[in-house]
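Chemist: model the following, please.
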Amino acid sequence: MNLLGSGISELLPFFVRTSVTQNDSANGEALWEMERGFWLNDAAYYTTFLAPDCIMVFPEPPGVLVGNEITAALEQAPRWQTIEMENGSLVELDTRVTVLTYRAIAQRDGDLPYRALCSSIYTRTNSQWLLVHHQQTPLPPEQQTHMKDQNHGRKKNTRQADRHH
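Modeler: Sure thing, here's the model as predicted:
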């Protein structure tokens, strides 16, 4: 017996876990498009689709940002011009909570690509999905090169979105 009593499996019935690929459901497609929007759009987009108590975790600086700190930091940062999302996974914990995980390759004008492992948690309030948590783990340079070599010549799992701001 462990600290949770008979085991973690007792907790699993509380969640309806369904893993789907990026485009398998209407909700899935909408959430992936929303996620792309957080990379490419401005502060007004964040105001619309960000939960008021959202937490975002980035490398230092800026580190951990909560609520209004997110939009304030966004106004000071240059926007991404492209984003590719690879190896995406969508897990519906229940009808109101969905988790996205993916590998991001983003680029700003004139900069080298930024590569990171990302996760986002969305919750549905009434009929609107809102982002409640986002986390990025940048890949070290040696893994970024290795990832590029692995993906060379292989079809990407998702579409690339180009947008100039």
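
Chemist: make it CA atoms for all contacts and neighbour counts henceforth
Modeler: Noted.

Chemist: do a quick rundown of the strands in this structure.
Modeler: Taking DSSP state E as the criterion, the chain carries its strands at 18-20, 50-57, 64-66, 82-94, 97-107, 114-125, 128-138, 160-162.

Chemist: please point out which parts of the last one sit buried.
Modeler: Spelled out, it's strand 160-162. Neighbour-count burial for strand 160-162, counted by 16 or more other Cα atoms under 10 Å, picks out A161.

Chemist: repeat for stretch 68-86
Modeler: Result for stretch 68-86 [16+ other Cα under 10 Å]: buried residues N68, I70, T71, R79, W80, Q81, T82, I83, E84, M85, E86.

Chemist: what is the end-to-end distance of that stretch?
Modeler: Across stretch 68-86, the straight-line distance between its terminal residues is 29 Å, by Cα to Cα, to the nearest Å.

Chemist: circling back to that earlier point, dump the strands of the chain to CSV, plus distance to Q150.
Modeler: Written out in CSV, the entries for the strands of the chain read as follows (distance: least, Cα to Cα, whole Å):
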stretch, distance to Q150
strand 18-20, 23
strand 50-57, 27
strand 64-66, 31
strand 82-94, 12
strand 97-107, 13
strand 114-125, 14
strand 128-138, 17
strand 160-162, 18
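
Chemist: next, the angle strand 50-57 makes with the longest helix anywhere in the chain.
Modeler: In the chain, with assignment by DSSP state H, the single longest helix is helix 26-40. Between helix 26-40 and strand 50-57, the angle formed by their directions is 70 degrees, by axes from the mean of the first three to the mean of the last three Cα atoms, to 10 degrees.

Chemist: what's helix 26-40 packed up against?
Modeler: Applying 3 or more Cα pairs under 8 Å, 6 or more residues apart in numbering; DSSP states H and E, one finds that helix 26-40 makes contact with helix 43-49, strand 82-94.

Chemist: sequence B follows; please return its structure for comparison with A:
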Amino acid sequence: MANSKPITANKQELLDLEKAFWTGDSAFYAANADVECLVAFPKMAQAMSNADLAKTATKPNKWRDLDIKMKGMVEPGSDIVMLTYEAHATREDGELYAALVSTGYVHRADGWKMMFHSQTPIETGAKAQG
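Modeler: Reported below is the predicted structural model:
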């Protein structure tokens, strides 16, 4: 039985999911990615199954000092939301990383699931001080 009530995305809920994808382990990815997810990184662009995507999260907490600045969010359908933001983080080796990030979510019976994720790196300095 379909629920006719429109779903409204909660911006904070989606940002919390985004932050958790940056630091989550494979179990988090398996629980929060859709059955199939389209990913686009500079050296990899493809559709990945939930299991294959979860296997990429072998090093939880490889990022620290994550800062997300929301740039925009649209809801093209009652169960789809796209967001884009600028992310700055420090890798575990101290290298600074910055990227323009876009993520798409689809609402399933058990909540929002990531179905699209893209990162375009932005130039930064080489290493964090301290």
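
Chemist: overall similarity of the pair, as a TM-score.
Modeler: Counting by TM-score structural alignment, normalised by the length of the second structure, the TM-score of this superposition works out to 0.78. Behind it: 116 aligned residues with a Cα RMSD of 2.1 Å.

Chemist: out of the helices and strands packed on helix 26-40 of the first structure, nearest to W129 of the first structure?
Modeler: helix 43-49 (7.0 Å; Cα to Cα).

Chemist: post-alignment, the closest one versus the second structure, mean distance?
Modeler: Between helix 43-49 of the first structure and the aligned residues of the second structure, the post-superposition mean distance stands at 0.7 Å (mean Cα distance after the TM-score superposition for the first structure).

Chemist: and that helix, what does it pack against?
Modeler: Helices and strands touching helix 43-49 of the first structure, by 3+ Cα pairs under 8 Å, 6+ apart, are helix 26-40, helix 68-76, strand 128-138.

Chemist: what does stretch 104-114 of the first structure correspond to over in the second structure?
Modeler: Against the second structure, the aligned range for stretch 104-114 of the first structure is residues 87-97 (TM-score structural alignment).

Chemist: now tell me what touches the matching stretch from outside.
Modeler: Residues from elsewhere that reach stretch 87-97 of the second structure, judged by Cα atoms under 8 Å, 6 or more residues apart in numbering: 62-69, 98-101, 121-128.

Chemist: roughly how far is it from the heart of the chain?
Modeler: Between the mean C-alpha point of stretch 87-97 of the second structure and the mean C-alpha point of its chain there is a distance of 16 Å (Cα atoms, centre = their mean, to the nearest Å).

Chemist: compute the first-to-last residue distance for that stretch.
Modeler: 8 Å.

Chemist: trace A51 of the first structure over to the second structure, please.
Modeler: Counting by TM-score structural alignment, which is the criterion used here, A51 of the first structure corresponds to D34 in the second structure.

Chemist: quickly note the distance from the spatially most central residue of the second structure to A33 of the second structure.
Modeler: When the second structure is reduced to its mean C-alpha position, the closest residue under Cα atoms, centre = their mean turns out to be E18, at 4.4 Å. Distance of E18 of the second structure to A33 of the second structure, computed by Cα to Cα: 11 Å.

Chemist: any idea which of the helices and strands packed on helix 43-49 of the first structure is most buried?
Modeler: Stretch with highest mean neighbour count among those: strand 128-138 (a mean of 19; mean count of other Cα atoms under 10 Å).

Chemist: where does that strand end up in the second structure?
Modeler: Taken onto the second structure by TM-score structural alignment, strand 128-138 of the first structure occupies residues 111-121 there.

Chemist: mean distance of the matching stretch to its aligned residues in the first structure, please.
Modeler: On superposition with the first structure, the average gap between stretch 111-121 of the second structure and its aligned counterparts reaches 0.4 Å (mean Cα distance after the TM-score superposition for the first structure).

Chemist: could you verify my assumption that N50 of the second structure touches L38?
Modeler: No - applying Cα atoms under 8 Å as the test, N50 of the second structure and L38 come out as separate, 10.3 Å apart.

Chemist: and G88 of the first structure, what pairs with it in the second structure?
Modeler: Using TM-score structural alignment, G88 of the first structure lines up with K71 in the second structure.

Chemist: next, count neighbours for that match.
Modeler: A total of 12 residues lie near K71 of the second structure under the criterion other Cα atoms under 10 Å.

Chemist: residues in contact with it?
Modeler: K71 of the second structure sits in contact with L83, T84, Y85, E86, where contact means Cα under 8 Å, 6+ apart.
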